[in-house]
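Colleague: The following comprises the amino acid sequence and a computationally predicted model.
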Amino acid sequence: MQICSYTLENGTASYGVSTDAGIHDAGDVFRAKYATLRDVLAAGALNELNAAAQANPALDAATVTMLPPITQPDKIICIGLNYMSHIKETGRDKPKYPSIFIRFPDSVLGHEADLIRPKVSEKFDFEGELAVVIGKPARHVAAADALDYVAGYSCFNDGSIRDFQRHTSQFWAGKSFQDSGSMGPCIVTPDEVGKLEDLNMETRLNGAQVQSTSIGDLAFNVGEIIEYLSTVITLLPGDVIATGTPSGVGLFREPQLWMKPGDTIEVEITGLGTLRNTIKDEV
């Protein structure tokens, strides 16, 4: 199943199920019961959503404005330095524990939205990532059992303002500029994804490949990440985990490569679709 959030032509925020025919909207009655996809996940009602949505005729995807699939996550947790290729290009060794930082929800937009390069910096970098969406509360979960707590997967662009990221040892400042990151187009449920290590991810800037990797190159895999995080906190339905970016980021290129107004950035992951955004300057 592919589930997504969006704004309808009449301005109503909604969600539904994406199929080859288009987007089947959940409908007013279903939304009255579950306001957002996060509420659907918390209730364990994905099958109920699918039945309600499939009963409605498909909408042309071009008639809706895509939002991040989870519009109001309790947490967006990001993992840094989590591909062996990226660790190598930074000149570091594999860390003993996952490197963790937080993004705020209002820093993340949906598919086809304009990412905003802030007035204060031109060092706007791309980071293609696999996003994991939690489906049920997870606390003290073993890595071997962790995938049972996953609702689905999506593409993520952890857009980074590199000079602000490096102001201190804490990444937060460079990772939470408003409207600097994106997620989507949809959340794809695990039954349609298969083995994560078999997936490939590619990031393209203006059509040119800038990152390419197997998800199998993760230094800490999804199970290990969930085990570590759930030791510290309770992961909640709708929480998003961005699992890190591979080598090829603009910061470590020679010359350095930054996103600029008019650019198009795409993150494509096998079976999850393509997340596409354009770049604009802050007004």
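Modeller: Happy to help now that I have it. Because the structure is predicted, anything quoted here is derived from the model rather than measured.

Colleague: drop to CA atoms for contacts and neighbour counts, all remaining ones
Modeller: OK.

Colleague: Just the terminal-to-terminal distance for stretch 229-249.
Modeller: End-to-end distance of stretch 229-249: 26 Å, with CA to CA, to the nearest Å as the criterion.

Colleague: how much distance is there from that stretch to the middle of the chain?
Modeller: Stretch 229-249 has its C-alpha centroid displaced from the chain centroid by 10 Å (CA atoms, centre = their mean, to the nearest Å).

Colleague: Now do the buried residues in it.
Modeller: Judged by neighbour count (16 or more other CA atoms under 10 Å), stretch 229-249 contains these buried residues: 229-230, 235-249.

Colleague: With adjacent residues omitted, what lies nearest to Thr7?
Modeller: Closest residue to Thr7 apart from its sequence neighbours, by CA to CA, 6 or more residues apart in numbering: Ala13 at 4.3 Å.

Colleague: tell me the contacts of that neighbour?
Modeller: If you count contacts by CA atoms under 8 Å, 6 or more residues apart in numbering, Ala13 has them with 5-7.

Colleague: By neighbours, which of those wins?
Modeller: Ser5 (28 neighbours; other CA atoms under 10 Å).

Colleague: Nearest residue to that residue in space, ignoring adjacent ones along the chain?
Modeller: Here the nearest residue to Ser5 in space, its sequence neighbours aside, is Tyr15; by CA to CA, 6+ apart that works out to 4.1 Å.

Colleague: quick one: contacts for the nearest residue to Tyr83 once chain neighbours are set aside?
Modeller: Among residues not flanking Tyr83 along the chain, Leu218 sits closest, at 4.5 Å (CA to CA, 6+ apart). Going by CA under 8 Å, 6+ apart, Leu218 touches 82-84.

Colleague: so which of those residues comes closest to Met201?
Modeller: Closest approach to Met201 among the contacts of Leu218 (CA to CA): Tyr83, at 11.9 Å.

Colleague: can you give me the helices for the stretch 151-283 of the chain?
Modeller: If you assign secondary structure with DSSP state H, counting those that start in this stretch, the helices in the stretch 151-283 of the chain sit at 162-165, 172-175, 222-232.

Colleague: okay, now the one to match up with it:
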Amino acid sequence: MRFITFEHEGRARAGVLLPHSDDGRPAQLIDGAHPARPEPLQPLEPSLMAWIESGLVALSLSLKTITPAPACLLPLAAVRLLAPLPRPGKIVGAAFNYRDGLAVTGRPPPEEPVIFVKSRSTVIGHDEPIVLARGHEVTYEAELAAVIGTPALRVSADQAVAHVCGYAIFNDVSYTNLVREDGGFVRGKNQPTTGPLGPWIVSADDIADPHHLQIELDVDNVLLQSSSTAQMLFRIDELIAYASARMPLDAGDIIATGTPAGVAANHLPAAWLRHGQRATLRIEALGELSNAVMEI
């Protein structure tokens, strides 16, 4: 199932997108706060974090067996999508994790994952603007995000996948010049609005293999990244095992799994993000995440 956070009539809450209809009806969603919401949602606070903590995959499987009451449905066109997790726990990013990206730069593959932490305060949703400070070299980075569903500490790779409850699209917008100047990721990865996430979380039961998904990004309809998650150097289970050996991973944390070849610096001339552009990411089975770019 596709789980969302949305705003309707000035109120934000969680919802569930219904499967696509073949009869031409407008797309609809279950309002997770409506009194007539399906029984599995009745005891839960209408927030995606509460649903994750309750068990998102189990919730998805239960909802697939139920026909929701018409009273609790809203047309998708009547709501504004927010980041599915507006305040996630933390974002653990992986650098240098795509073979094609390493090949373009000539960088040797790291012997173990290279990770960094990105603040949850960077997160914005689908169609919210990426607001950049002028005078910087800023890149897009199309990434598959794995959402942690249950706490993980010092778990093995064999155990790791059981801790993932879903997947989303993430744009790890990065101030490349700050990363270069600092020789580290803290400033360059943690500027405001540099974490577009969404448009929804697809529960893990609907993704048979997250390591065989097409991933691409365009800016103003010019294709700049096109690859497959099969190009990951370290798989999601390896990233979780490595990160959980160094810090606790909690429900609602995000593992951003790295980006393929085609980041801004890979192009001639460099394709740095600029005012008035729109960056659009697509990942197979996960949909499309699109954001306008503004400079101030």
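Modeller: Yep, that arrived. Just so you know, these numbers come straight off a predicted model, no measurement behind them.

Colleague: Give me the TM-score for this pair.
Modeller: Comparing the two superposed chains by TM-score structural alignment, normalised by the length of structure 1, the resulting TM-score equals 0.92, with 280 aligned residues with a CA RMSD of 2.0 Å.

Colleague: returning to that earlier point: show me what counts as buried in the helix or strand where the residue nearest to Ser5 of structure 1 lies.
Modeller: For Tyr15 of structure 1, the host element (DSSP states H and E) is strand 13-19. For strand 13-19 of structure 1, a neighbour-count test (16+ other CA under 10 Å) marks 13-18 as buried.

Colleague: Pick the one among the residues you listed closest to Ser180 of structure 1.
Modeller: Distance ranking of those against Ser180 of structure 1, using CA to CA, places Ala13 first at 21.1 Å.

Colleague: I'd like to know how far the closest one sits from Gly27 of structure 1.
Modeller: Separation of Ala13 of structure 1 from Gly27 of structure 1 (CA to CA): 11 Å.

Colleague: next one: Thr278 of structure 1
Modeller: Between Thr278 of structure 1 and Gly27 of structure 1 the distance is 30 Å, computed by CA to CA.

Colleague: Looking at the two, which is more packed in?
Modeller: When neighbours are counted by other CA under 10 Å, Thr278 comes out ahead of the other of Thr278 of structure 1 and Gly27, with 20 against 16.

Colleague: if I line the two up, what does the more buried one land on in structure 2?
Modeller: The alignment partner of Thr278 of structure 1 in structure 2, by TM-score structural alignment, is Ala292.

Colleague: Helices of the stretch 51-200 of structure 2, start to end?
Modeller: Secondary structure of the stretch 51-200 of structure 2 (DSSP H, counting those that start in this stretch): helices at 99-105, 157-160, 176-182, 186-189.

Colleague: follow-up on the earlier one: neighbours of the residue nearest to the match of Thr278 of structure 1 when sequence neighbours are not counted, how many?
Modeller: In this structure, Ala292 of structure 2 finds its nearest non-sequential neighbour in Arg278, 4.1 Å apart by CA to CA, 6+ apart. Counted by other CA under 10 Å, the residues lying close to Arg278 of structure 2 total 19.

Colleague: Go ahead and confirm Arg278 of structure 2 touches Ser290.
Modeller: Yes - using CA atoms under 8 Å as the test, Arg278 of structure 2 is close enough to Ser290 to be in contact (6.9 Å).

Colleague: Please report the distance of Leu218 of structure 1 from Leu251 of structure 1.
Modeller: Distance from Leu218 of structure 1 to Leu251 of structure 1, counting by CA to CA: 20 Å.

Colleague: now swap in Pro69 of structure 1 and tell me
Modeller: Separation of Pro69 of structure 1 from Leu251 of structure 1 (CA to CA): 28 Å.

Colleague: got it, and Ile76 of structure 1?
Modeller: Ile76 of structure 1 sits 23 Å away from Leu251 of structure 1, taking CA to CA as the criterion.

Colleague: and if you look at Tyr15 of structure 1?
Modeller: Here Tyr15 of structure 1 is placed at a distance of 36 Å from Leu251 of structure 1 (CA to CA).

Colleague: Ok, Met66 of structure 1 next?
Modeller: For Met66 of structure 1 relative to Leu251 of structure 1 (CA to CA), the value is 29 Å.

Colleague: out of the two, which sits in the more crowded spot?
Modeller: Using other CA under 10 Å, the more surrounded residue of Met66 of structure 1 and Leu251 is Met66, with 25 against 18.

Colleague: List the single closest residue to that one in space, sequence neighbours excluded.
Modeller: Of all residues beyond its chain neighbours, the one nearest Met66 of structure 1 is Tyr6 (4.2 Å), with distances taken as CA to CA, 6+ apart.

Colleague: who's in contact with that neighbour?
Modeller: For Tyr6 of structure 1, the contact set (CA under 8 Å, 6+ apart) comprises 13-15, 64-69.

Colleague: same deal with Val155 of structure 2?
Modeller: By CA under 8 Å, 6+ apart, Val155 of structure 2 lies in contact with 240-241, 244-245.

Colleague: try 10 Å
Modeller: The contact partners of Val155 of structure 2, taken as CA atoms under 10 Å, 6 or more residues apart in numbering, are 161, 163, 237-238, 240-245, 248-249.

Colleague: Aligned against structure 1, show me the partner of it.
Modeller: For Val155 of structure 2, the equivalent position in structure 1 is taken to be Val141, counting by TM-score structural alignment.

Colleague: Roughly how far does the aligned partner of Ile240 of structure 2 in structure 1 sit from Asp239 of structure 1?
Modeller: In structure 1, the residue matched to Ile240 of structure 2 (TM-score structural alignment) is Ile226. When CA to CA is applied, the distance between Ile226 of structure 1 and Asp239 of structure 1 equals 11 Å.
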